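Peer 1: All I have is the shape, not the residue letters:
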């Protein structure tokens, strides 16, 4: 597997370990907080390729976020909806595997001394699908949420999957 790099508006070409250090620093600044680590992918079909963007967002509820993204290009138009949604989910699962048990434990240990003061930490997998009657992706909800759950993430779909449907979506154009 090629070395994946991450970027945001301030930094380009970050390694995963650099991303992880930024997340730890963000949480350590204010360990008494409600933290959500959210991963999600969106895609856009272009004339010669399909662009996938996977976002990593650490949110301190009510007090901002730190975020970055990574890009994957498939050199063909992926017009079949199930294939594209499945590949988006696979990319989110891939990024989730980078957060090993040691990584997760390091993040938990930042807030652990403060849980009685209300500090919390959760990890979510955001999927760009919806269960609404008019949503073309509703038939994939059970399959994709099951995959995200088996990755150890709490699955979120529209309208609660903003990392996929808003943050990553912005960079797919």
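Peer 2: Structure received. Note that the structure is a prediction, hence the values are computed from the model and not measured.
Peer 1: use CA for all of it now, contacts and neighbours both
Peer 2: Will do.
Peer 1: wait, what's in contact with the most centrally placed residue in the chain?
Peer 2: The centroid of the chain falls nearest to residue 39 when counting by C-alpha atoms, centre = their mean (1.1 Å). Counting by C-alpha atoms under 8 Å, 6 or more residues apart in numbering, residue 39 touches 54-57, 92, 95-96, 123-126, 163-164.
Peer 1: Am I right that it is in a helix?
Peer 2: No - read with DSSP: H, G, I helix; E, B strand; the rest coil, residue 39 is strand and lies in no helix.
Peer 1: quick one: it from residue 48, how far?
Peer 2: Distance, residue 39 to residue 48, using C-alpha to C-alpha, to the nearest Å: 27 Å.
Peer 1: for comparison:
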């Protein structure tokens, strides 16, 4: 993963940074949102950007991203399902690693909300996919945000993917 603040990080380093960030701001925070979102752009291949962001409500946040290049996906539906599957995969792994890390340092992570940001909105061609994608994310146990509230996918990942 790459962070604009911390540079290149392996998974263990990222988990430590996220946990320490939350722990050090815990008493003064209005809450934390840990979100995962993915966006992509087509070139000769498809550039997928997965973002893991920690929002310290009212006080900014930090984020990390990963870039994957895969065979070009031209079908919008397939691409959005692939993006969402990546977000779910990264979220599952992230939560498992954070839970293990928090047990080691005896820190309660129960007050942190987890959410998947999907790059679909009520306006435009993606609107017809909202019910399927949101239902899928919720069936996997996550809250789900769409545009204009899906900043990890529709703002951060979008900017990096271009």
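Peer 2: It's in. These figures come from a predicted structure and were not determined experimentally.
Peer 1: Superposing both, give me the TM-score.
Peer 2: TM-score for the superposed chains, counting by TM-score structural alignment, normalised by the length of the second structure: 0.88, backed by 157 aligned residues with a C-alpha RMSD of 2.0 Å.
Peer 1: sorry, back to before: among the contacts of residue 39 of the first structure, which are in strands?
Peer 2: 54-57, 123-126 (DSSP state E).
Peer 1: which residue in the second structure lines up with the residue nearest to the centre of the first structure?
Peer 2: For residue 39 of the first structure, the aligned position in the second structure is residue 36, judged by TM-score structural alignment.
Peer 1: swap in residue 50 of the first structure?
Peer 2: Aligned by TM-score structural alignment, residue 50 of the first structure pairs with residue 46 of the second structure.
Peer 1: What degree of burial does the counterpart of residue 60 of the second structure in the first structure show, as a neighbour count?
Peer 2: In the first structure, the residue paired with residue 60 of the second structure is residue 64, using TM-score structural alignment. Number of residues near residue 64 of the first structure (other C-alpha atoms under 10 Å) recorded here: 9.
Peer 1: now residue 93 of the second structure
Peer 2: With other C-alpha under 10 Å as criterion, residue 93 of the second structure counts 11.
Peer 1: Secondary structure element holding it?
Peer 2: Here residue 93 of the second structure sits within helix 76-105, counting by DSSP states H and E.
Peer 1: Against which helices or strands is that helix packed?
Peer 2: Applying 3 or more C-alpha pairs under 8 Å, 6 or more residues apart in numbering; DSSP states H and E, one finds that helix 76-105 of the second structure contacts helix 11-25, strand 32-42, strand 46-56, strand 112-117, helix 130-139.
Peer 1: what span of the first structure lines up against the fourth one?
Peer 2: Taking TM-score structural alignment as the measure, the first structure aligns residues 121-126 with strand 112-117 of the second structure.
Peer 1: post-alignment, the matching stretch versus the second structure, mean distance?
Peer 2: Following the fit onto the second structure, the mean deviation recorded for stretch 121-126 of the first structure is 0.7 Å by mean C-alpha distance after the TM-score superposition for the first structure.
Peer 1: Pull out the buried residues from that stretch.
Peer 2: Under the neighbour-count criterion of 16 or more other C-alpha atoms under 10 Å, stretch 121-126 of the first structure has 121, 123-126 buried.
Peer 1: want to try a markdown table for those residues, with distance to residue 9 of the first structure as columns?
Peer 2: What follows is these, written out as a markdown table (distance: C-alpha to C-alpha, whole Å):
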| residue | distance to residue 9 of the first structure |
| --- | --- |
| 121 | 25 |
| 123 | 23 |
| 124 | 23 |
| 125 | 23 |
| 126 | 21 |
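Peer 1: Out of the residues you listed, the closest to residue 141 of the first structure would be?
Peer 2: residue 126 (11.6 Å; C-alpha to C-alpha).
Peer 1: Hmm, residue 37 and the closest one touching each other?
Peer 2: No - contact criterion C-alpha atoms under 8 Å: residue 126 of the first structure and residue 37 do not qualify, at 10.4 Å.
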